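In: curious how this folds, go ahead:
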Amino acid sequence: MKRVNRDIILLIASMGIFVEALDIAIVNLAIPEIEKDLGLTNHSSYQLQSLYILTYGCFLVLGGKLSDFFGRKKIFLWGTGIFLLTSLGAGLSHTFYSLLTFRILQGLGAALLMPAAFSIVNYYFTEPEERSKAIAVFSSFAAIGSASGLSVGGIITSYLGWSWVFLINVPILVVVMAVIYFILEKDTSVNSGLPDIPSAIVMVLVMLCITWTTDLLSEAAEHYPGILLCITGAAVLTWYLYTRLKTQASPLLSLEVLSLSSLKKGNLLFVLLGALFTGYLFMMSFLVQKNFHFSAASSGFLMMPFNILSVIVARFALPKIVGKISSRHLAVWGNLAMLAGAICLVAAVQYHNLVFLVAGGSFIAGIGMTLCFTGYSVIAMERVPAEHLGVGGSLTTTSYLVGGGLGLPLFAAFMDTTAGVTNSKPVLILLAIALLCIGILKRDDRQSARD
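Out: Predicted structure coming up:
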C-alpha cells in the first residue's frame, strides 16, 4: 500500500479514537446544564459518565476479539456506525432515561471502535520504528481528545446547548466511515471458531463486581455485606475465567499473551493513568466552577491553553522525541509533568490562585497525558503478536477505564460536589499516583540494565 494511503489510514483511525476519547471528558462541564434542563439530581447525572465508562470497559475485550475474528475493517465500521447513531440519539433526547440509554449504547460502540482502530494502526505499520511513531500519533489523538474534552464541552454547552456535545460527533464520524470504507483493504477471513462468549460474559461480571465494590467503599460501614459479596464474587468468577481460558481451544484471551511482561506492565500503568486522569477531569470541573466560580463557557476558554499545548506537544514535540528516547523515558517525563501539575493544583487550592490552577492543568492535560498515554501504549504493545493486536489494544484501554472506574469514587470521597475541592487531599492522590508510576518505570529500567 502506498505511503500516502497509510498516512490517511492513520489519520482516520486516529480521528475515530479522538472522538471516543473526547466523549469521555466532554460531558463534564455540560452536566450542570443537563441537570437543569432535565431536572436531574447529582447522582442521576453522575450515571451518565459512570455507566458509559462501565459499558465501554466491560465490552472492550470482546470488541478486540471480534476485531481479530471478523476483521478490523468490519468491526471498525460497525463500532463507528453504532457510535454515530447513538450520538445522534443522545443529542436529540428530551428525557433522562432516553439520554442514559443512548449513552450506554455509545459505550458499546466505543468498545468496538477502539480496538479495531488500534488493530488497524498496528496492521499497516509493521516495522518497529515506524510502528512506534504511528502509535505515538494515534495515542496523541486519544490524549488530545481527553485533554480537550473539558474545554470543548464548556464552550459548546454555553453557545450551542448541551445536545451538541453529542451531535458534534455525527459529521466527523460520517467522514471517518466513508474514508475507511473506500480506502481500507478487504478483511481476510479467519477460520477459527467464534469468540468465547461465556468468557466475555464472566469478564463483564468481574468488572461489575469490582466497580460496585469501589462505589460501596465510600459508605463501607453501611454496605460491608455488599462489599464482601462483591469481592467474593469477583474472586470466584476470576478463578472460573482463568480455568476456562486454560481449557478452551479458542479462548477469549490467550494466557500466553496475558503473561507477556510488557503487556502486564503496560496494563498496570494504564490502570494508574486512568485513575489519575479521570480523577483530574472530575476534580477540575468542580474546581473551576465551584471554587473559582467560572461559568461553563468561561471554564472552557480558561482550559483552552491546555488543548493548544497538548496539540503542540503531539504535533511537533512527539515526532522528534519518539525514536530518540525510549518509551520508558518518555513515560517518566510524562509523569514528571503530572507531578508538577499536581503540586501546582495543591497550591491553587491552598492559596486560591488562578495562575497555579492554569499551570497545573497545563502540566497534566497539556503535557503529561500526551507523553504518558503514548509511552504506555508503546510499552504495552511492543511484544504482542500481530494476530492478537485487537485484544492487546482493548486490554490497555480496559485497564485505563478500570482505573477510571476505581479512581472516580476515590476522588469523590474527598470532595463536596456542592462546594468543590475544599482541601488538598484529592489533589495529593494525583501526586501519589504519579510518584508510583515513576517508581514502576525506574524499577523496570534497573531490571533491563541487569538483563
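
In: contacts and neighbour counts: CA atoms only from here.
Out: Noted.

In: residue 55 and residue 101 touch, don't they?
Out: No - using CA atoms under 8 Å, residue 55 is not in contact with residue 101; the gap is 11.1 Å.

In: more crowded one of these two?
Out: Taking other CA atoms under 10 Å, residue 55 and residue 101 do not tie; residue 55 has more neighbours (23 against 17).

In: residues touching the more buried one, list them.
Out: 104, 105, 107, 108, 111 (CA atoms under 8 Å, 6 or more residues apart in numbering).

In: for residue 173, same thing?
Out: By CA under 8 Å, 6+ apart, the contact list for residue 173 reads 16, 80, 81, 84.

In: picking up where we left off before, okay if I get the contacts of residue 55 as CSV plus distance to residue 399 and secondary structure?
Out: Converted to CSV, these look like this (distance: CA to CA, whole Å; DSSP: H, G, I helix; E, B strand; the rest coil):
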residue, distance to residue 399, secondary structure
104, 19, helix
105, 20, helix
107, 15, helix
108, 16, helix
111, 13, helix
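
In: in JSON lines: the residues you listed, plus distance to residue 376 and neighbour count.
Out: Formatted as JSON lines, the contacts of residue 55 follow (distance: CA to CA, whole Å; neighbours: other CA atoms under 10 Å):
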{"residue": "104", "distance to residue 376": "27", "neighbour count": "22"}
{"residue": "105", "distance to residue 376": "28", "neighbour count": "23"}
{"residue": "107", "distance to residue 376": "23", "neighbour count": "29"}
{"residue": "108", "distance to residue 376": "24", "neighbour count": "25"}
{"residue": "111", "distance to residue 376": "20", "neighbour count": "30"}
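
In: to compare against the first, here's the next sequence to fold:
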Amino acid sequence: MLTAVPSMQADLGMPVEVVQGVLTGYALTFGGLMLLGGRVADLLGRRRVFVAGLALFGLSSLVCGLAWTPAVLLAARAVQGLAAAVMAPTALALVMTTFPEGPERNKALAVWGGLGGFGATAGLLIGGLLTASLGWESVFLINVPVVVVLMVLCPLLVRESSDRGSLRNLDVGGALTVTASLVLLVFAIVTAPEAGWGSPRTIGLLIGSAVLLALFVVIETRVASPLVPLRIFRLRTLVGGNVVLLAVGLALDGMLFPLMLYTQQVLGYSPLQAGLTTAVMTVMSILGSFAGQATVTRFGLRPIAVVGTLLIIGGSLLLTGVTVGGGFATHILPAMLIFGAGVGAAFFACQIAALTGVREDESGLAAGLVDTSFHLGNAVGIAISTSVAVSVATAVHLANPAADPLVAQTDGLRTAFAVTVGSASIALIAALTLLPGRTATVVSS
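Out: From the prediction side, this is the model:
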C-alpha cells in the first residue's frame, strides 16, 4: 500500500490531507475494532466470523481497486480496516483453539510469526512491482483472488468453535465504549505529529479516550456477561506479554519509519530498494522466532524475551550512527541482522505469554488484546519518531541555516533511532519484571 501512494495521489488528484486520510482511515477502524472483533468471533463462531471478514476484505479491496474518486477510496479503506480488525484476532484465535498449549502451539505460533514477518516484507516488494508494472489499482485487486481461495479452503481445513452460551447477553455498552475509546486514541496518535502533541485537539481526544475507557471499566464490573471479563487481567503472563508487545511495537515501527526516510530521502533509494533493505530483517525475524520455539522448553519465556529485547536495543544503537554518506553494508545491514533476530524472538515469547492460561471460550478476546497492544505500539512508535525527527531537524536548521539540509535531516533521524532504544529498553524492563522464567503450561507436552 505505501509504495502505491504516490501513483494513487497523482491519478486521483488527491491533496496531502486526503492521502493521510486513506492511511489513517484504515488505521482507525483496524486499531479501534480488533478487540471487539476477537470477542465477536468467540460468540458467533470463529471460523464463521473469519470467513465473513475475508468476504468483506475482498469486497472492500475490489472497491479500492476500482475507486473512481478519493471519497470512494476513503470509504473503502475504512471498510478494509474493519475487515482486517475481524480477521486478525480471529485467525490467531483459530490457531489457539486448533493447537493445545504446549509444544504444538509453540510451533504453530512460530510459523504464525514467521508468516507475518514474511508477509510484511513481501507486501513492500510486491506492492512496488505491481505499482510499477500494472498501476496502483493492482495492489488492491490482487487481494480478491487470494480471498476467494481462502474462503474455499477455510471450511475444509478449519473446525468451527465458539462460546455461544454468552451470546444472549452481548455487552453492547462495553462494546461501544471500548471501541470508541480505541478509535479516539488511535486518531489522536496518528494525527498528533501534524496537529501537535500539545494541541487542544490532541489533548481533547486523549482525554475523551480516557473517559470512555474509565466508563468501559465501570460497565464491565456491572454487567452479567462482560465483553472483557476483568478477571482475565489477573493472568500475570497475559499482562506481561501484552506490555512487552506494546513496547516492541513501539520500537519496531519507531525504527522502520525513520529507516524508510533515511534510505529514500538521504541515500536516494527508490521505494523498491528501500523495501528490499527490510528483507534481511524479515529473514532474521523468522529465524529468531523459530530459535525461540526451539529453546523455550529449555530456557522459558523470560530469557528469550530478554535476549530478544537486548538485540533490538543493539540494532537500534547501530542505527544511531547513520550518516549522510552512509551505505547499506556499513550502516543498515548489521543493524537489520541484529534487530530482526531480536524482534522474532521477543514477539514469539511474548505472544505465548499473552495467550497462556486463557480459556478456549475467550481465545478470541485474548488474541484481540495481543493484536491491539502491538498495533497501538506501532501507531505510537510512528507518531513519536515522526515528531522527534522533524523537531530535531528543524532545530538544527534554525541553529545553522547554511548547513546542508540532509545533515539536519539525518540528525533528526538519528535522534528518532535513539528513541527506539528507549522503547526497546521499556520492553526489556517489562520482560524482566513481568514474564515468567519457566511456565509449565507453556512448555509441557
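
In: can you give me the TM-score here?
Out: The TM-score (TM-score structural alignment, normalised by the length of structure 2) is 0.85; 421 aligned residues with a CA RMSD of 2.8 Å.

In: just the contacts of residue 55 of structure 1 now: which is nearest residue 260 of structure 1?
Out: residue 111 (22.9 Å; CA to CA).

In: now do the corresponding residue of structure 2 for that closest one against residue 101 of structure 2, distance only.
Out: Using TM-score structural alignment, the partner of residue 111 of structure 1 in structure 2 is residue 85. As judged by CA to CA, to the nearest Å, residue 85 of structure 2 and residue 101 of structure 2 stand 25 Å apart.

In: residue 129 of structure 1: how many residues sit nearby?
Out: Residues lying near residue 129 of structure 1 (other CA under 10 Å) number 12.

In: kindly report the same for residue 57 of structure 2.
Out: The number of residues packed near residue 57 of structure 2 is 26, by other CA under 10 Å.

In: so it is in which element?
Out: Per DSSP states H and E: residue 57 of structure 2 is located in helix 46-66.

In: in that helix, what counts as buried?
Out: Of the residues in helix 46-66 of structure 2, those buried by neighbour count under the rule 16 or more other CA atoms under 10 Å are 46-65.

In: same thing with stretch 97-106 of structure 1?
Out: Buried residues in stretch 97-106 of structure 1 (16+ other CA under 10 Å): 99, 100, 101, 102, 103, 104, 105, 106.

In: and the closest residue to the fifth one other than its chain neighbours, how close does it get to residue 261 of structure 1?
Out: Pointing back at residue 103 of structure 1 there. The shortest distance from residue 103 of structure 1 to any non-neighbouring residue, by CA to CA, 6 or more residues apart in numbering, is to residue 52 (5.8 Å). Residue 52 of structure 1 sits at a distance of 30 Å from residue 261 of structure 1 (criterion: CA to CA).

In: again with residue 333 of structure 1
Out: On the measure of CA to CA, residue 333 of structure 1 and residue 261 of structure 1 end up 22 Å apart.

In: can you check residue 346 of structure 1 too?
Out: Relative to residue 261 of structure 1, residue 346 of structure 1 is positioned 35 Å away (CA to CA).

In: who has more neighbours, those two?
Out: A count of neighbours by other CA under 10 Å puts residue 346 above the other of residue 346 of structure 1 and residue 261, at 22 against 13.

In: show me what that one aligns to in structure 2.
Out: Match for residue 346 of structure 1 (TM-score structural alignment): residue 320.

In: list the contacts for its match?
Out: Residue 320 of structure 2 is in contact with 414, 415, 417, 418, counting by CA under 8 Å, 6+ apart.

In: what remains of these once you look at structure 1?
Out: Contacts from those that recur in structure 1, judged by both residues aligned by TM-score structural alignment, their matches' CA atoms under 8 Å, are 414, 417, 418.

In: any idea which element the first one lies in?
Out: Counting by DSSP H and E, the element that carries residue 414 of structure 2 is helix 405-434.

In: can you point out the buried residues in that helix?
Out: Those would be 405-428, 430-432, 434, for helix 405-434 of structure 2 by 16+ other CA under 10 Å.

In: ok, residue 28 of structure 2 - how many residues close by?
Out: Count around residue 28 of structure 2 with other CA under 10 Å applied: 23.

In: residue in structure 1 paired with it?
Out: Looks like residue 28 of structure 2 aligns to residue 54 there (TM-score structural alignment).

In: do the same with residue 154 of structure 2
Out: By TM-score structural alignment, residue 154 of structure 2 lines up with residue 180.

In: show me how far stretch 292-310 of structure 1 is from its chain's centre.
Out: Distance, stretch centre to chain centre, for stretch 292-310 of structure 1: 21 Å (CA atoms, centre = their mean, to the nearest Å).

In: one more: stretch 21-33 of structure 1?
Out: Using CA atoms, centre = their mean, the mean C-alpha position of stretch 21-33 of structure 1 is found 14 Å from that of the whole chain.

In: what's the span of that stretch, first residue to last?
Out: 21 Å.

In: let me see the ranges of the helices in the stretch 151-300 of structure 2.
Out: For the stretch 151-300 of structure 2, applying DSSP state H, counting those that start in this stretch gives helices covering 172-195, 200-220, 236-261, 271-276, 279-299.

In: average offset between the shortest one and structure 1?
Out: Yep, that's helix 271-276 of structure 2 we're talking about. In the superposition against structure 1, helix 271-276 of structure 2 averages 2.9 Å from its aligned positions (mean CA distance after the TM-score superposition for structure 1).
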